[in-house]
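Enquirer: okay, predicted coordinates and the sequence, questions at the end:
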Amino acid sequence: MMQTSFLVFAATLNLAAASAVEPIPVLPWLPENGLTKRQDDYDSTCSVFGIDFQGGGSYFINSNSNDNFTLVSEFEGCMNDTAFIVLVNEQTSDEYECSRLPTVPDDTPQMSTCPILKSQLSSGTWSILTLGNNGDGAPFSYQRDFTLQVGPQQTATTTVYAPYTLMLQATSTVEATSTLLTTSKIPSNSTVSSAATGVATYTPPAVTMSTSEMVTRTFYRWTKTAYTAYMLIVVPTCTVPTRPAYGDPWLRFKPTMLPLPDGVQLQQTLGSQDVDGRPCKGRYCKRSRNSELDEQSTPARLQGHTLQNRDADAPTVTSTTTLPNDLTVTVMTDPTTVTNTELTTDTVYTTLPPQTVYATASSTVTAPAPTSTYADQLYTRAYLTKTMCIVWTDTVTTTPSATATSWSEIRKRFDDDCYIIYYRHIHPLRRYNGPFIASITNFWKLWAVAADRMPNEIERLHAKYGPVVRIGPNDLSFNTPEAVTAIYKSGWPKGPFYKGFVDSGQGALAVGMFTEMDEERHAQRRRIFARGFAMPYIRDMESIIDSRYAILRRQLDNFARSGEVFDLRRYITYCTVDILGELAFGEALGNQRDCDPAKIPPVSEVLWAAILFGQVPWAAIQIKTLLAKLPSANARALLDGRDRMIEMAVRNVTARLRKPDTDRNDMLGMIMSVTEEKTGKPLEMPHIVSEAFSLLVGGTHTTGNTLHALFANLSRNPECLRRFVTELDERLPPLKPDQAAYHIAGLEEKLDFVNACIRENYRKDPVATFNMPRVPPKGAVVDGDYVPGGTQCSVNIHALHHNPTLWGNDYDVYNPDRWYGKQPPHVDFLNMFNAGKRSCVGQNLARTNVLKIATTLLGACEFDFLNTEEPMVMVSHGDSDLRTPIMVKCKLRGEPFAG
């Protein structure tokens, strides 16, 4: 007999409210992989292991609970004695003596209850101190540190449908005693068996850790036919993966309510030595054997002794499974057959496999489907295997025969859906729209970067969903000026995305000002570098900058004489790279000399790799490993580009350090001259290299591509180009034969339409188009939307500059005149270099180069743009690049350059 049905899983998931509980970082000093039981063969006298709260972990506590805080430990290799337990609040140094624990038998969970309610706990770092005499043997003292996240729970319900087909075959006899409470009421017009009501009660065995969750099941009886049905009851659960017990490190905190055993020393680090002078192997270290613990040191111990033990708190997931009335399922194991001829008096008990129930057919009773209820145990951290045998009581005689049917696929689908259920229906960001895949994984962002579509995709999503879009499980993108103010001017720290700029290559690179995650250290570093990026210092470096413009002028003079067609992009790039090389490394990189595109530093590849890995910083190592194995030159270049630039930075900085007496006024000299605020010492070599490297990466590609887009936009708008040149002629004197470029002093103030053209270029085609996330430590309001603490928030500059609400429906049109009129766009609408204290530190240098090159080239030369009919193709993995060449012929507007 074949029957097709649908299982309906109504899963009720109880999870901590992310909006109410802020994430607390795991303590950094603990080893990454910890030390598990019996991993070390070193002869330890007495060892203690955390079960529910382990060193370095972060755990949820329900603030609505009025139960006492409890903890579970195991002992190994100890004498028969009692251990003292002290709970310490690291924020307040408050101590609570908890109920004492026996140290034997080995590997047995022991629960201690503390004199503080869970509702009285606070989020932060806590410690559990375990001390004892070890039967007058070797006294021990251990400490485990962990963090608590205290807040109320939230509940949400979702339904998953899983179709399946099952086979029902021959009948069998099952006589069993159930763990369930079952009551069947027979209608008056029915045939009544000898027992109108059959009741059997099951009490699960006591366990140390449990949750009090109720699972309701419905069992059915079938009228006897040629077949019988075996119902398989499966408990679909979402649980934390089982982890081994972790050994506690030595005691570091000296308790005030308990004296330390004699000879026990507080440990300052984990890499210490034992009392015999031998290195400790892991966390197993011998203690001295000379003292006892004073049993009468404080009356508080008596209080701890009398406290009632309670279950340990744990953030669990409860699942309720409801089966339809017409369900028939065959068992996964061979059926058990028991035959009994005295149906009215004898009972035969059959114990079935764990979590398996046999529902049998009845030949004498017709009754409604009874409701069976039992308490199921769901372990979130289970270290002992407990077997629960569920049996059913009935007496029937038939002939056995059955076929097993697999439930593995149904179970797997439910388990896999738990992750999706949480992020789609429970996570605090569930109410925000965005791509489905982005709500459950960061790989949507990874795809957008790899496909060179990041800013365009985010612009499309904002056009579809509005000012707030969910672009990752914990990421929100905004496109309003109000969001810029809230996110970037509130002092929020940077998100983990920036780790990609540190981990995107094989070589080491010290954390610099741009990648510094700590706000205080960033502020210190920015203060000591402020002088070097201020306009007075840039004006002092203008002679170095103009020396590279002079080479560009001579190159253009040569093209004017020869009438040769050339790509203007390349020569602008050669110039900007050599300018930054001069300033960051103390000498030009030779690009203007060689005019070879292959020798341009791979800045684009470096940025691409950093932005790519920043989308999934936790998977950077795996991605690098994968790319290294791909038979692709592009993949190899992606990894090698950053390392080649680091080598170049190290080489040039080392050469400069060998000439400490030079009076050259450049950025590298400024970086080498500054001293740390706290120590007064100069920067170390790795930090000098990191800052010089960041200056080259951040200043070359962005400045060059901004100028590429500007000339491309002007060439496709002849009237704008004409007005640009006319304003130069009217407001600036002609360049002198020995003048490489216009001087920056007063240049911006003398020009109007030129500034509008540059500003409109920044708006229409911004270069830095990757999302720069900030993370509010606590909940915050961004443009009227409440954002839970720990959420990554960002404003994509491209999406902001292409918001039709701000710029009108012609937002994708290059129109400098939009900056004129009675109500020009507010300056806050334009976000060229980001905002707040983390704004681009080199923006003065970038604005200087853009303005000087644009005015100098169009003031000295008249360009014939040859490919203006081609569309402007801008691609971006987060750093925009004009792929369309700017093919030109030029002629001089005045005398040739003679400098």
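Expert: Right, received. Where do you want to start?
Enquirer: only C-alpha atoms from now on, for both contacts and neighbour counts.
Expert: Fine.
Enquirer: I'd say residue 468 and residue 475 touch.
Expert: No - Residue 468 is not in contact with residue 475 according to CA atoms under 8 Å; the separation is 10.3 Å.
Enquirer: what strand or helix carries the residue lying closest to residue 506 once chain neighbours are set aside?
Expert: Nearest residue to residue 506, sequence neighbours excluded (CA to CA, 6 or more residues apart in numbering): residue 643, at 6.6 Å. Assigned by DSSP states H and E, residue 643 belongs to helix 633-657.
Enquirer: okay, pairing it with this:
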Amino acid sequence: MDAEQHDMSMQLKGIVLLFVIIVSYLFWIRYLNGLGGIPGPFLASLSSFWKWYVVWKEEMPWRNAALHEKYGPLVRIGPKHVSASSLEALHAVHIHKKGFQKSAMYEILQPQLDKAPLHNVFSTRNVEYHSALKRTIGGLYNMSTVTEVEPNIDRSIQTFISRLEDITNLQSATVDMSAWLQFWTFDTIGEIDFSQPIGFLEAGADIDGICERDHEMMLYYAVWGQVPNIEKFASRWLWNKALKPNRLYTWTVDLVKSRLDHPTESKDMLNSLLHLHKTDPDRLSLREVTGAAYINLVTAHDVLAIALRAIMYYVCRDQSVYRKLNEEILQAERLGNLSEPSKYVEVVLLPYLSAVINEALRIHPSTGTIFERDVPPEGILLHGKRIPTGTVIGVNAWVMNRNKGVFGEDVERFRPERWIDNSEEKIRLMKKNLLTFGAGARSCIGKNIAMMQLLKVIVELYRHFDIELADPKKEWHISGGWLTRQTQMDMVLTKKLQRA
């Protein structure tokens, strides 16, 4: 054999060896890593590219739901990723004791302060640290404490209504409510956190592209959170525009520094956090104050805006629901049961309003991917399948909120009456398993603030305006990634000249 033939033989052997290694690795990933018995898309069992692509296409909520319809309560959506849909899984993974530890995707959400991750109650993975931090600041989010910032919410609502009245000019006008609701939620969180709106309502526009920039960041987190190990090494190339300074982050850091240098008597979350820090600096550091203020701002506005869009969109699409909600609000006003602006203790007593909000939260959760958790060292047994440690598992709110055993057979229908007509036991079951705000120890700490804002602003919008879709035949657009933001929601607002 001459040298040339020898070289060709060695190359062929190398190719064959590489092929055998790749096939063996894929065979092991597909069948031998402990998840071989869990059904799902074939490509998903071999590579994370399947879920990366589905999230990039913004289709995960519906694809995830369809997979569970096809395969059952456990679906393999990645080589080491399992989506679960049952009450058994929800309670085992998210509710029992402290729940499982969050997955590595949450680390991407943590900004850097002084070249170190700025941990916060949402993105930290450490279960014990999360428990300690939540014990320290959790009292600030109790409903009894939240009412202290109600005047801040009132200021933002009054500005919102005033700006919409300017637009309608006491008549009718077509308004992009998907944008204006985002403007209001950003400004009201600024009021709650810092007694200072960002200024979207006053400008009537996306200031410095903050909303667009925020949306780009959330898409980045959604897509690259599916492959956090790749993101860790490739982030400097992947970020592109996302590497530019985060305006919301720098704004938060600057406001914390300013408040330390120039203390105020304002009743807001920042002063409450700083009071905790001054009372016991060892329990709550200044870094944690900054982290809490930042995560309040950057996550709460989206959850709130998505919920508000869902409420208004579905109410507009069902005239029966619209008439019932409108009549309940106007009747409360005629009876003198609503202040100007309405108070939380008043609006919380409106049963149909609460039912509409619960139903909107059910049918359109703000999160479109599974709530990722790491399977602990001992593994977990679900539906006769032993799921080993090293697996990421979680439940998708878009799947759980359509569980027919919990919410009824008509889960695809927007029907607020399900929160009124059912037995008290059934309603408790629905509320317990509504996953929009998460579940267990890692459920949304700001739920009480969000519910107060939703109740109050919906009352004010419908007591001041008649609202309808500009084009009832046109569907809105939903971004089906980590966040399920809606756009293309033009509505006609007509000022109610005689409300009583």
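Expert: That came through, no problem. Bear in mind that the values here come from a model prediction, so they are computed numbers and not experimental data.
Enquirer: got a TM-score for the pair?
Expert: Laid over one another, the chains give 0.89 as their TM-score (TM-score structural alignment, normalised by the length of structure 2), with 490 aligned residues with a CA RMSD of 3.0 Å.
Enquirer: on that earlier part again, report how many residues lie close to the residue nearest to residue 506 of structure 1.
Expert: 20 (other CA atoms under 10 Å).
Enquirer: neighbours of the counterpart of residue 196 of structure 2 in structure 1, how many?
Expert: Counting by TM-score structural alignment, residue 196 of structure 2 corresponds to residue 587 in structure 1. Neighbourhood size, residue 587 of structure 1 [other CA under 10 Å]: 17.
Enquirer: and what about residue 587 of structure 1, helix, strand or coil?
Expert: Under DSSP: H, G, I helix; E, B strand; the rest coil, the three-state class of residue 587 of structure 1 is coil.
Enquirer: please name the nearest non-neighbouring residue to it.
Expert: In this structure, residue 587 of structure 1 finds its nearest non-sequential neighbour in residue 581, 5.8 Å apart by CA to CA, 6+ apart.
Enquirer: next helix or strand past the helix or strand hosting residue 360 of structure 2?
Expert: Assigned by DSSP H and E, residue 360 of structure 2 belongs to helix 351-363. Per DSSP H and E, the first helix or strand lying C-terminal to helix 351-363 of structure 2 is strand 373-374.
Enquirer: specify, as a residue range, where that next one falls in structure 1.
Expert: On structure 1, the counterpart of strand 373-374 of structure 2 by TM-score structural alignment is residues 774-775.
Enquirer: residues in contact with the residue nearest to residue 506 of structure 1?
Expert: Counting by CA atoms under 8 Å, 6 or more residues apart in numbering, residue 643 of structure 1 touches 505-507.
Enquirer: just the buried subset of the residues you listed, please.
Expert: Among the contacts of residue 643 of structure 1, those classed as buried by 16 or more other CA atoms under 10 Å are residue 505.
Enquirer: closest one of the contacts of residue 643 of structure 1 to residue 806 of structure 1?
Expert: Residue 806 of structure 1 has its nearest neighbour among the contacts of residue 643 of structure 1 in residue 505, at 39.2 Å by CA to CA.
Enquirer: thought that closest one was touching residue 644?
Expert: No - using CA under 8 Å, residue 505 of structure 1 makes no contact with residue 644, being 9.8 Å away.
Enquirer: those helices in the stretch 351-500 of structure 1, which residues are they?
Expert: 408-421, 436-440, 443-450, 454-465, 481-488, 500-503 (DSSP state H, counting those that start in this stretch).
Enquirer: output those as TSV; include the columns distance to residue 652 of structure 1.
Expert: Formatted as TSV, the helices of the stretch 351-500 of structure 1 follow (distance: least, CA to CA, whole Å):
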stretch	distance to residue 652 of structure 1
helix 408-421	50
helix 436-440	43
helix 443-450	32
helix 454-465	34
helix 481-488	35
helix 500-503	20
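Enquirer: would you turn these into CSV with mean neighbour count and distance to residue 570 of structure 1?
Expert: As requested, those are exported to CSV (neighbours: other CA atoms under 10 Å; distance: least, CA to CA, whole Å):
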stretch, mean neighbour count, distance to residue 570 of structure 1
helix 408-421, 15, 48
helix 436-440, 18, 38
helix 443-450, 19, 25
helix 454-465, 19, 25
helix 481-488, 21, 34
helix 500-503, 22, 26
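Enquirer: of these, which is nearest residue 722 of structure 1?
Expert: helix 454-465 (30.8 Å).
Enquirer: so that closest one matches what in structure 2?
Expert: Going by TM-score structural alignment, helix 454-465 of structure 1 sits over residues 60-71 in structure 2.
Enquirer: and that stretch against structure 1, how far off on average?
Expert: Following superposition, stretch 60-71 of structure 2 is found to deviate from structure 1 by 1.5 Å on average (mean CA distance after the TM-score superposition for structure 1).
Enquirer: chain center to that stretch: distance?
Expert: 19 Å (CA atoms, centre = their mean, to the nearest Å).
Enquirer: what do you get for stretch 394-409 of structure 2?
Expert: 17 Å.
Enquirer: endpoint to endpoint, that stretch covers what distance?
Expert: Using CA to CA, to the nearest Å, the end-to-end distance of stretch 394-409 of structure 2 comes out at 24 Å.
Enquirer: how about that stretch: buried residues?
Expert: In stretch 394-409 of structure 2, counting by 16+ other CA under 10 Å, buried: 394-403, 406-407.
Enquirer: now stretch 424-441 of structure 2
Expert: Applying a neighbour-count criterion of 16+ other CA under 10 Å, one finds 426-427, 430, 433-441 buried in stretch 424-441 of structure 2.
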